[in-house]
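J.: have a look; sequence and predicted model below, questions after that.
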Amino acid sequence: MELRIEGMSCGGCAKSVTKAIQSVDSAARVEANPAERSVRVETSAAQAAILRVLEQAGYPATVS
């Protein structure tokens, strides 16, 4: 899934986003690009669960 995260602007943000996603699915593959504020996620978790955990972490996301 492709996500847009407006609040992700640096490497530290990208690490926080990755950690949040992997708290739902520890095997998730996450490719974060802070410059483009985009994240590509390969996961078996439900999209709603990923969006919810990002919201809770302070990084609300939209599906792009």
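T.: Yep, that arrived. If you're wondering where the values come from, they're calculated on a predicted model, not measured in any experiment.
J.: only C-alpha atoms from now on, for both contacts and neighbour counts.
T.: Will do.
J.: test my guess that L51 contacts A45.
T.: No - counting by C-alpha atoms under 8 Å, L51 stays clear of A45, with 10.4 Å between them.
J.: try this one side by side with the last:
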Amino acid sequence: MLKLKVEEMSCGHCVKAVTEAANTVPDVDKVEVDLEGGLVTVTGNADSAAVISAISEAGYPAQKVA
């Protein structure tokens, strides 16, 4: 499981865009977005750098939460 802090999410469109971006990465099984907390949880065996890159390229800066 990968937990990310994702900035600049403010609405349902943002949630959809982040979810779709993460789902483009191979081996992502599920994406859960906590809009209020600015957190995204990704389950599966996806490469974390690839998930972060995909979300960031969609316009939402992302970083791994320790």
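T.: Sure thing, it's come through. Worth saying up front: this structure is predicted, and the values here are computed from it rather than measured.
J.: hmm, back to that, between L51 and A45 of the first structure, which one's more packed in?
T.: Residue environment comparison for L51 of the first structure versus A45 gives the larger neighbour count to L51, 19 against 15, counting by other C-alpha atoms under 10 Å.
J.: let me see the contact set for the more buried one.
T.: By C-alpha atoms under 8 Å, 6 or more residues apart in numbering, the residues touching L51 of the first structure are 60-62.
J.: average gap between the biggest helix by length in the second structure and the first structure?
T.: Taking DSSP state H as the criterion, the second structure has its longest helix at helix 12-23. Comparing helix 12-23 of the second structure with its match in the first structure after superposition yields a mean distance of 0.6 Å (mean C-alpha distance after the TM-score superposition for the first structure).
J.: buried stuff in the next helix or strand after that helix?
T.: Toward the C-terminal end, the helix or strand that comes next after helix 12-23 of the second structure (DSSP states H and E) is strand 28-34. Buried residues in strand 28-34 of the second structure, counting neighbours by 16 or more other C-alpha atoms under 10 Å, are found at 28, 31, 33.
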